Structures are given as C-alpha cells and as structure tokens.
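*Asks:* Could you look at this predicted model? Sequence included:
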Amino acid sequence: MAGNSSTASTPVRVAVAGASGRMGRMLIEALRATDDCVLAGALDVAASPGIGSDATAFLGHASGVAITSDIKAGLQNADVLIDFTRPEGTLAHLAVCAELGVKMVIGTTGFSDEQKAEIAALAQRTAVVMAPNMSVGVNVTLKLLEMAAKAMATGYDIEIIEAHHRHKVDAPSGTALKMGEVIAEAMGRDLKECAVYAREGITGERDPSSIGFAAIRGGDIVGDHTVLFAGIGERIEITHKSSSRTTYAQGSLRAVRYLAAHKTGLHDMFDVLNLK
C-alpha cells in the first residue's frame, strides 16, 4: 500500500491496538488509504476471534500483518502504536512501548488520576500524544469553548449535554469531561469542585458556579456534544456532532505525523494542531 508512495521519506510504521474492534478497523482502513504511513503491527486481546488472521482481511486485502496478543511481537516492526482500547490494556501497551522506544497515540478514555500520572511518567521515556478525542473538529471546538468561557465567566449558566450510542460504557464521555475541564480552567475553577453530574428530586436553585452534565445513550449515535452558555436574555450553544469515526482516525494520523519530530514527552491534540 505505501510501497507505491511518491514521497521521498520512508513511511511511518504504525501498529494498531484493538485491531478487530470498530475503531481498530477504522484506523487500519485509514492507514491503508495513506501514502506516508503503513500498517506494521496489529494487537488484540487473546480472547479475540481475530487472533492469527490478517489484519486487513475485512477489507478483502492481505497485508501480511497478523493480529496477535503478544505485545512485543506486535510492536517489533513499529515506530508508533495507536491505541483506543481500555485503560488497563493501554497502560500495559505503553509500558512495552517505553521499553522498546515505540511512540504512542492514546485515544483511550476513562483513566484515573493515578493512571494519568503513570502515563506522564512513562512519557519521559518515549513520545506520547494523548487526547480524549482525536477529532480535529472537537479540538477546534475546545478552543472555541476556552474563548467563550473567558468572556462569559459571570452571568451565564454552563451545561454540557452529550449523546452516544447504546454500547458506550462510561458517562459522561471523556470528551464532555475534557470540555468541562477546559471551561473550568479558563474561568479559574476546579471541575472536581463545581461539576454536577446528576439531578433528581428537590435540588434547590442552581449554583451559579456549577458546570452541569447530562448524558444520553441510544441507538448508533457516534457522538454529539453541546455546551450551553445560558444567560438572562440570551444563550449561546456550541455544538459538535460526529457522524463517523473517520474523524478520530484522521486526527490520529495527524498525531502520528506530529510525533516524528519528538522523541519523548506527553503531548496533546492542541500541540498537534498548534492551538496553544
């Protein structure tokens, strides 16, 4: 696939974790469509029915890359690993990446503070881009929210509403939480102290310093996020809607290209997109 590339440089060799899953397959398909990156490894859990099969078989194409549960074997030919799996698996993969000098793009969400500290420590040994959402559009939206929050720090109630498909296991979404963090930071608040995740019964009047969250789950919604700044006499809504996971895959490839110039350190999509 990349052998016919007209670029002078060697393609970046990329491994994909969770290769049999929906996001894994989207990443593999995106890699197949590029000239500057090539699929070099495919990982999945030992229980996956895809183990041993060709990673691009679902596209009707033979890549010669077999899906394996052996982390070191899956990474032996890779420059970068892209991982959208579960926190425990991602940490296990990162430990091996740090040992082998393989860089990593992490799109996994749901990390605890302790796990985030572990990632930061391992990023001193290899370069990592980590973001709760790899979509270029979502990250531009985060920048817009930062601007809006600074201008509307008083007199506006802030509510974050997110909707996802019925299979999503965590709530609020990692993207919704990131939106809350960006807004709180811009306003000089701590999200841990001002977030409200549930309302039921007689709740009393709304605390003006709070940031509210609401989560909707249903059908095949890929991901919708709306932030409402509700004032007296006006309201602003900033919305991002994903209709396909393709945006996450394309953002991930931009992160892979960004890592080419970095040997160590923990980076995010604001770094990748030069939004800081």
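*Replies:* Looks like it arrived, so ask away.

*Asks:* C-alpha only now, for contacts and for neighbours.
*Replies:* OK.

*Asks:* residue boundaries of the strands in the stretch 151-276 of the chain?
*Replies:* With DSSP state E, counting those that start in this stretch applied, the stretch 151-276 of the chain shows strands at 157-164, 195-196, 211-217, 223-230, 235-242, 265-267, listed in chain order.

*Asks:* Give me whichever of the ones you listed is most buried.
*Replies:* Of all the strands of the stretch 151-276 of the chain, strand 157-164 has the most neighbours on average by mean count of other CA atoms under 10 Å, namely a mean of 22.

*Asks:* hmm, who's touching that one?
*Replies:* 172-173, 176, 179-180, 208-231 (CA atoms under 8 Å, 6 or more residues apart in numbering).

*Asks:* Second structure follows, compare the two:
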Amino acid sequence: MKIAVAGAAGRMGQMLIREIARTEGATLAGALEGSGSDLLGRDAGEVAGVGTSHRSLKGVKIVADVGAAIGGADAVIDFTVPAATVEHARVAVEKGVSMVIGTTGLDPQQTAAIHEAARKIPILWAANMSIGINILLALVEKTASMLDPAYDIEVLEMHHRHKIDAPSGTALALGRAAAAGRQVKLEDVWRKSRDGHTGARPSGEIGFATLRGGEEVGVHTVMFAAAGERLELNHRAFSRETYASGAVRSALWLRGKSPGLYGMKDVLGL
C-alpha cells in the first residue's frame, strides 16, 4: 500500500513515517509540507529519524506540491489543520486517492466539504485513532444509555500546550457518544465552558472542561455523577505512536473500499 503523509515534517507526520517504515505491506509514496517549511527538499526518512535508505521509504523528498505528493499514492494520511485538510481532500478526489483524516476543529462548511469528498473517494475520519479511545467511545455510549438523567455527564480533557482547538475533537466525540446513548443531539445539551454566575446545572446537560499544559499527549475522562456516587471512565495516551499505528492500520483497511465516510468503529468492527 503506497501511503502519502501530509504534514510530514511535524511531530505527528514524522511518527507516521516511522510507523509506515515498520509496517509490513506499507511504503511511503509522498511527503507533503507547507510552502514555508525550511525542510522542503529534505529526505522524509532522514527528517523522521529513520534514515535515507530504508526499503519502505524509497528516498521520498518533502515537497509543497499537493498533487505531486499524493498523486502516486493509494492513500494519504492527514493530521494537519482544517483549511489544509479540505484542500488536500479536493486534490485527493481529483487523483482518486483515499484519505485518512485525523484533523479536528473543522467548521460546518469545512465539514460539509469533507462529506462531499467522501461521495467520490473512501475517507476514514476519526477524532482519535487510538484503539483504546474507540473502545472508550463505545463504553461511554453504552453507559449513558443505562443511566438516567439524574447522572450528570462531564467530559474532562487535557492536552499539550501547543494544541490549538478546544474542547479537543476526542472530547467532543465522547460527548457525542454520551448524547447518542441518551438519544439526544449533543448541540442541544452541551456546555462547552462555564464562567461567572452560571446558575445551577440543568438536568441532562453534558459539560466540558479543558486543560492545557506541558507535553501531555492526551487525557480524557468522562464522569457520570449522581447524588450518592460518581462513575468515571478514563483513558490516557502516553505516546502519539498509538495514533500513528491506528492511522496506518486505517489506511491499509481502506484498500478496495467504496466511496464513503468511515470511522474507527468500521475498522475495529465495533
């Protein structure tokens, strides 16, 4: 499977390249970076710390031309920023290349563009590619369906100081899982932040708390709190390798799939 990586010089991009290098049946077909990167023209394997002669990386250079980077690939993995991801999806449609998207923070218009692209190519889009997180999503939905609204639901997340969106895409996915368990729409019941005199907490509300600091890879906790007890479901990631592993696994899974929008539930058979 020939895989291109968008954002190849970033921390996640480098980890994806290392994961491709150690995955049987996967080769690096392209490495994409923004036009302002000072690593353009460099060997992608060297930048990722794998070296210049690894058999799975084939001396691929980092380039800024989207078409050149992904045109020869079977799939492109994209953990970049919303505007770039939408542009990459447009080119992927032109080239007939499937996509794995881990980008979060897309606005409604950008989200609609991804949905439109998925009518023409297979796209796997997940807020979090960790196997553990996706098991957690299933558990949160099931737990919410079993508990009545007397149990207040709060989603707490912490990430590194460099993260640009809040709440995290994973936190919102956990909130949506809880809302699905209660058969409500998250947007009708969420409280993304609290400040000042907010009044008493309404019954049925799903709240979010966001922490940022240091180099924390990702911590997510979903609390179900009632008058006499509190149930917590937790996940902590210690390395981005878990996301890279899930993304490359997803790219391999997309081989031969029909156009459509898929998620990690499909990959894991949940």
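*Replies:* Arrived safely, thanks for sending. These numbers come from a predicted model, not from an experiment.

*Asks:* and residue 96 of structure 1, what pairs with it in structure 2?
*Replies:* In structure 2, residue 96 of structure 1 lines up with residue 91, judged by TM-score structural alignment.

*Asks:* do residue 87 of structure 1 as well
*Replies:* Aligned by TM-score structural alignment, residue 87 of structure 1 pairs with residue 82 of structure 2.

*Asks:* distance of its match from residue 59 of structure 2?
*Replies:* To residue 59 of structure 2, residue 82 of structure 2 is 29 Å away according to CA to CA, to the nearest Å.

*Asks:* Check residue 259 of structure 2 too.
*Replies:* 31 Å.

*Asks:* go on, residue 264 of structure 2?
*Replies:* Taken as CA to CA, the span from residue 264 of structure 2 to residue 59 of structure 2 is 31 Å.

*Asks:* Neighbour count for the two, which is higher?
*Replies:* A direct count of neighbours by other CA atoms under 10 Å for residue 264 of structure 2 and residue 59 places residue 264 higher, at 23 against 19.

*Asks:* show me what contacts that one?
*Replies:* 124, 125, 126, 129, 134, 250.

*Asks:* so what corresponds to the third one in structure 1?
*Replies:* Right, residue 126 of structure 2. The alignment partner of residue 126 of structure 2 in structure 1, by TM-score structural alignment, is residue 131.

*Asks:* wouldn't its match be in contact with residue 107 here?
*Replies:* Yes - if you go by CA atoms under 8 Å, residue 131 of structure 1 and residue 107 touch, sitting 5.7 Å apart.

*Asks:* ok, for residue 218 of structure 1, nearest residue in space, not its chain neighbours?
*Replies:* Leaving aside its sequence neighbours, residue 218 of structure 1 sits nearest to residue 166 (CA to CA, 6 or more residues apart in numbering; 4.4 Å).

*Asks:* what are the ranges of the helices in the stretch 101-250 of structure 1?
*Replies:* With helices called from DSSP state H, counting those that start in this stretch, the stretch 101-250 of structure 1 shows them at 113-122, 136-151, 174-186, 191-194, 246-259.

*Asks:* and the first one, which residues are buried?
*Replies:* Under the neighbour-count criterion of 16 or more other CA atoms under 10 Å, helix 113-122 of structure 1 has 119, 120, 122 buried.

*Asks:* The first one and residue 92 touch, don't they?
*Replies:* It refers to residue 119 of structure 1. No - the pair residue 119 of structure 1 / residue 92 is not scored as a contact, 10.4 Å apart, by CA under 8 Å.

*Asks:* which residue numbers in structure 1 go with the helix or strand hosting residue 62 of structure 2?
*Replies:* Assigned by DSSP states H and E, residue 62 of structure 2 belongs to strand 62-63. Counting by TM-score structural alignment, strand 62-63 of structure 2 pairs with residues 67-68 of structure 1.

*Asks:* ok, residues contacting the matching stretch?
*Replies:* Residues outside stretch 67-68 of structure 1 that contact it (CA under 8 Å, 6+ apart): 19, 41-46, 50-55, 74.

*Asks:* Now a PyMOL select for only the buried ones of the residues you listed.
*Replies:* Applying 16+ other CA under 10 Å to the contacts of stretch 67-68 of structure 1, the buried members can be selected in PyMOL as follows:
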select buried, resi 19+41+42+43+44+45+50+51+53+54+55+74
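
*Asks:* Kindly reformat the contacts of stretch 67-68 of structure 1 as TSV containing distance to residue 112 of structure 1 and secondary structure.
*Replies:* As requested, the contacts of stretch 67-68 of structure 1 are exported to TSV (distance: CA to CA, whole Å; DSSP: H, G, I helix; E, B strand; the rest coil):
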residue	distance to residue 112 of structure 1	secondary structure
19	24	coil
41	28	strand
42	26	strand
43	23	strand
44	23	coil
45	22	coil
46	25	coil
50	29	coil
51	29	coil
52	32	coil
53	33	coil
54	34	strand
55	31	coil
74	26	helix
